[in-house]
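>>> This is the structure alone, sequence omitted:
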């Protein structure tokens, strides 16, 4: 069973040549992941080695148990504000507990096949909080870039910026020089040496400059956090009780939601680059397993890393084995070179994270959505501002709620309920709304075009409009519902109310029911209430039925001439409708 789970279709047609490609890609991505793992960990408020542990353990587990061939998992920038907030509020031990809880939530999401639901989160919400996270990460590195001392890190963006301004007189020129060397190297390396990981070269050059030209002048990982161990820690179970679980359920849900979104977005990017398809539910299970086990080794929450996944593909990966190799490479480097990492200046890590923030900001998409000046722009701005100035949890909640409300309003605005009649001047006698006007209407037959979903947001308006439309009490009411794609239970209840009310004095007809509305009214018994003989596939058949059931005595002398038969009926002494079926072609 385990073998089948691990060695699935992602390993089909695997060969020695495939292994060579995975080996090269895994080594390159592993080297890229080391500085990012340390930087993300420090920015999250924990020791740098915890980020390395996460890169190793989560990276291997996500590749083995996930649903994507190319996904590279590990710590990511998106988690920084959340994890930092949890560490500040609850402490590092409870961060581990929240990570494990998030892991179980992700596994349940995958088992209950909720992977596809995440794609329904509106794009303005995801772009808004991603851009907000990018701003938080970028500004969070200013103090390290400038080498400021005496900085007390806060959860609040405004408090952090105020703290920077208060300590601005402690600027360290050596730190700025170190950061600039690293930043320039990161920016230029892709242009000159595309295959070489810029962050790693930037760290090496800036660290060498600090060590040889101005030793002891800048804060380093060693001076701030101590020496990095060169082994993995032993498994340790964090202390958990019911109170802790209740306290951390909110943060755990946020970690799980963001982790799910980030991993599936990364998997979608990988699909686009390779013309493959990932298994979203299996990916969530894999992410969950990784987040359950990683905290047992002191690691922080992990998810799919878009940039590292893209690098994995660009360097020739062909299977999840490249992700496993990437984790093993990081482990080997940890065992051999860990003590040397203590000399890395904090100012060198700042540009690494600033570039990550810049790349994840989605600035072009952000600008594009803003330029539309639509309700999506409002959702984007609100989500972005709340992410920066309040917190990600509030931002996502409010962003989703606002998106739902605005979507509902758009659906309400899109609803069309208008009286209509056949256009007798056209060959097909198409039923059109503009055909109803003073002097051209039928007192007995009222046709109403209904367009748009019939749901809770429009139910009251729908009922009021229909009742106002039939205030003259026609004997037959035809509802054309071919453009109603969906009816919810509120819409069905409203339609039932209209049918019951109208049936007291007339007959109601329905035409063009789509599959979902028809299924809904059959389940609730409304279809039976209307009567199968009064439900028509085509409007033409419904009109013919109506004409055959009008009170022809009321047609005498009528000059409205709404239908082809009206002129004949108005003057006919026999009061018989000719069964010509001239409307059967109307849909």
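Arrived safely. Quick caveat: nothing in here was measured; it's all calculated off a predicted structure. Numbering: from 1, shown residues only.
>>> make it CA atoms for all contacts and neighbour counts henceforth
OK.
>>> Where do the strands of the chain begin and end?
73-74, 303-304, 416-422, 431-432, 445-451, 476-483, 507-511, 535-536 (DSSP state E).
>>> so what does the fifth one touch, helix or strand wise?
Strand 445-451 is packed against strand 416-422, strand 476-483, with contacts defined by 3 or more Cα pairs under 8 Å, 6 or more residues apart in numbering; DSSP states H and E.
>>> tell me the most buried of those?
Mean neighbour count (mean count of other Cα atoms under 10 Å) peaks for strand 476-483 among the helices and strands packed on strand 445-451, with a mean of 22.
>>> hmm, who's touching that one?
Around strand 476-483, the neighbours that count as contacts under Cα atoms under 8 Å, 6 or more residues apart in numbering are 444-452, 470, 506-514, 539, 542-543, 546, 550.
>>> quick one: that strand to strand 507-511, angle?
Per axes from the mean of the first three to the mean of the last three Cα atoms, to 10 degrees, the angle that strand 476-483 makes with strand 507-511 is 20 degrees.
>>> before we move on, the earlier item: the strands of the chain: which one's closest to residue 522?
strand 535-536 (11.6 Å; Cα to Cα).
>>> which helices and strands does the closest one pack with?
strand 507-511.
>>> So what touches the strand it packs on?
By Cα under 8 Å, 6+ apart, the list of residues contacting strand 507-511 reads 475-482, 499, 502, 530, 534-539, 542.
>>> do the same with stretch 92-111
In contact with stretch 92-111 (Cα under 8 Å, 6+ apart) are residues 46, 83, 86-87, 115, 238-240, 244, 248-249, 251-253, 255-256, 260, 280-293, 295-296, 298-301.
>>> One more to weigh against that first structure:
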């Protein structure tokens, strides 16, 4: 349901106006970096900014072209030899994917990506943006792709245009050092754009040149069978990357406004925005952290601010395109270098040595794959490695818990029975969920820790909320080992879900006692030791779940 909140109209107008001014140089620069031109950047900022605000789930969020999205688009531009119609088709498909993500509730899972993975690919994207702009700062137009730009670097260094280099570095310095007191009126990036462009009038440096003005033309989707898979793959990467980027920005907005966003609604809003962006010839976008922060600090709270930001850019498109044609490439390169430096996760890099080495190694792997392979491989490998590392840590905890064979039990009645049967009974009490991570070592550990002369092995599952099939198969192995060694295996404490999983063990080894409590299991063992433990004795003690 679409809801426009006008209760903070003055603050939203101020925030939206400020965010629109901040977004102008970034939209132009990112449009050029994508290969589709500055107007594609502005059209993308307008479409994504307006519709993501109207339909999204983060009221104060400002959306538009971002560095990560542009990196994917630039790669697609090179792969498709600049075929704009296919690129815009990929942007539309990305929007459709994001709408599907929202409808199927994928938002809650995207937020589970480990932080080192997010840090690695964000820092990698920042590095890519900087690498791609070095050639332009030196006065050249390097070939597409990170490897191509790096390979071209010796050529660019051999023929430096010092005017371009000075202009680009000057723009970068102004963007960084612009006084905060003046930033309230003119944002640093916009000041750098204006000053750099004015200075360039006295220099001979490459500029953007002729830029079309007026409303955009409609771009209908085009499907080329020979390049369809490439377009679909790029669309999926754009959708996934935009979803992660947007939801991370939503978390920042939540922290600043003390609110809680709706992840799935936000994805639907972003999807609608990107679909419209492709239809009007704009580049893909996502929630933009810096513009969102500027909006909130300027008074913006609700979705009116995001829509105002888009309308400000629309007014600029309709009236100021001839002025934008004079902007030098070097000035936009300087602004983009700042964007790249801001994206790199310096905070994590500074404190990485204080955390686990594995997390830092994972971050470096993802960063390297992002820069030298591609984003989807980087994120995919990172998530898999992160998940495996987590499973390994949990498995170690589970095995360590298993090794802590109790010397005495908490319950006095249970402890009295245990003391009486100590030489004949070994108890293994499991803690937490039992998963495939611990399954490989489970049978080996139990076999290792059973004391010589033990007649009974009790597996206590009273602290286990759930178990997977791999762990159940490990219990089956423990059962086989116990029976082969002539020991009586006893199960106890399993809840209804666990008994369901353990049905396979019961079928393979019928007659294995299964009790509701450890006390009942110990009573049964005592009766068996005393010679009174025939089959009828255990019947009233068996858990109702055993069948």
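On my side now, so go ahead. Here the structure is a predicted model, which means the values were calculated and not measured.
>>> returning to that earlier point: any quick PyMOL command for the buried ones out of the contacts of strand 476-483 of the first structure?
Applying 16 or more other Cα atoms under 10 Å to the contacts of strand 476-483 of the first structure, the buried members can be selected in PyMOL as follows:
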select buried, resi 444+445+446+447+448+449+450+451+452+470+506+507+508+509+510+511+512+513+514+539+542+543+546+550
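>>> Relative to residue 29 of the first structure, how far out is residue 349 of the first structure?
Residue 349 of the first structure sits 18 Å away from residue 29 of the first structure, going by Cα to Cα, to the nearest Å.
>>> Of those two, give the one with the bigger neighbour count.
Set residue 349 of the first structure next to residue 29 and count neighbours by other Cα atoms under 10 Å: residue 349 wins out with 30 against 27.
>>> Show me what the more buried one lines up with in the second structure.
Using TM-score structural alignment as the criterion, residue 349 of the first structure maps onto residue 332 of the second structure.
>>> Confirm for me that that match is in contact with residue 31.
No - in this structure, residue 332 of the second structure is not within contact of residue 31 by Cα atoms under 8 Å, at 10.1 Å.
>>> Endpoint to endpoint, stretch 175-191 of the second structure covers what distance?
Using Cα to Cα, one end of stretch 175-191 of the second structure lies 7 Å from the other.
>>> What are the contacting residues of it?
Residues contacting stretch 175-191 of the second structure (Cα under 8 Å, 6+ apart): 21, 22, 24, 25, 26, 174, 192, 335, 338.
>>> Of those residues - the most surrounded one?
That'd be residue 335 among the contacts of stretch 175-191 of the second structure, by other Cα under 10 Å, with 29 neighbours.
>>> which residues does the residue nearest to it when sequence neighbours are not counted contact?
Among residues not flanking residue 335 of the second structure along the chain, residue 172 sits closest, at 6.0 Å (Cα to Cα, 6 or more residues apart in numbering). With contact set as Cα under 8 Å, 6+ apart, residue 172 of the second structure has these partners: 192, 334, 335, 337, 338.
>>> out of the contacts of stretch 92-111 of the first structure, which are buried?
46, 83, 86-87, 115, 248-249, 251-253, 255-256, 260, 280-293, 295-296, 298-301.
>>> Residue in the second structure paired with residue 176 of the first structure?
Alignment note: residue 176 of the first structure maps to residue 165 in the second structure; criterion TM-score structural alignment.
>>> Number of residues surrounding its match?
For residue 165 of the second structure, the neighbour count with other Cα under 10 Å is 22.
>>> Also residue 393 of the second structure?
13.
>>> Repeat that for residue 488 of the first structure.
17.
>>> and the longest helix for the first structure?
Longest helix of the first structure, by residue count under DSSP state H: helix 242-274.
>>> Which other helices and strands does that helix contact?
helix 80-90, helix 92-111, helix 280-293, strand 303-304, helix 306-314.
>>> Output those as CSV; include the columns distance to residue 430 of the first structure.
Converted to CSV, these look like this (distance: least, Cα to Cα, whole Å):
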stretch, distance to residue 430 of the first structure
helix 80-90, 58
helix 92-111, 49
helix 280-293, 46
strand 303-304, 54
helix 306-314, 52
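>>> among those, which is nearest residue 566 of the first structure?
Per Cα to Cα, nearest to residue 566 of the first structure of these: helix 280-293, 60.4 Å.
>>> That closest one corresponds to what range in the second structure?
Going by TM-score structural alignment, helix 280-293 of the first structure sits over residues 263-276 in the second structure.
>>> average distance between that stretch and the first structure?
Its matched residues in the first structure lie on average 1.1 Å from stretch 263-276 of the second structure after superposition (mean Cα distance after the TM-score superposition for the first structure).
>>> circling back to that earlier point, now do the longest helix of the first structure and helix 92-111, the angle between them.
Using the same axes, to 10 degrees: helix 242-274 of the first structure against helix 92-111 is 60 degrees.
>>> Can I get the contacts of stretch 175-191 of the second structure in JSON lines including distance to residue 352 of the second structure?
Shown next, in JSON lines, are the contacts of stretch 175-191 of the second structure (distance: Cα to Cα, whole Å):
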{"residue": "21", "distance to residue 352 of the second structure": "35"}
{"residue": "22", "distance to residue 352 of the second structure": "32"}
{"residue": "24", "distance to residue 352 of the second structure": "35"}
{"residue": "25", "distance to residue 352 of the second structure": "33"}
{"residue": "26", "distance to residue 352 of the second structure": "30"}
{"residue": "174", "distance to residue 352 of the second structure": "30"}
{"residue": "192", "distance to residue 352 of the second structure": "33"}
{"residue": "335", "distance to residue 352 of the second structure": "28"}
{"residue": "338", "distance to residue 352 of the second structure": "23"}
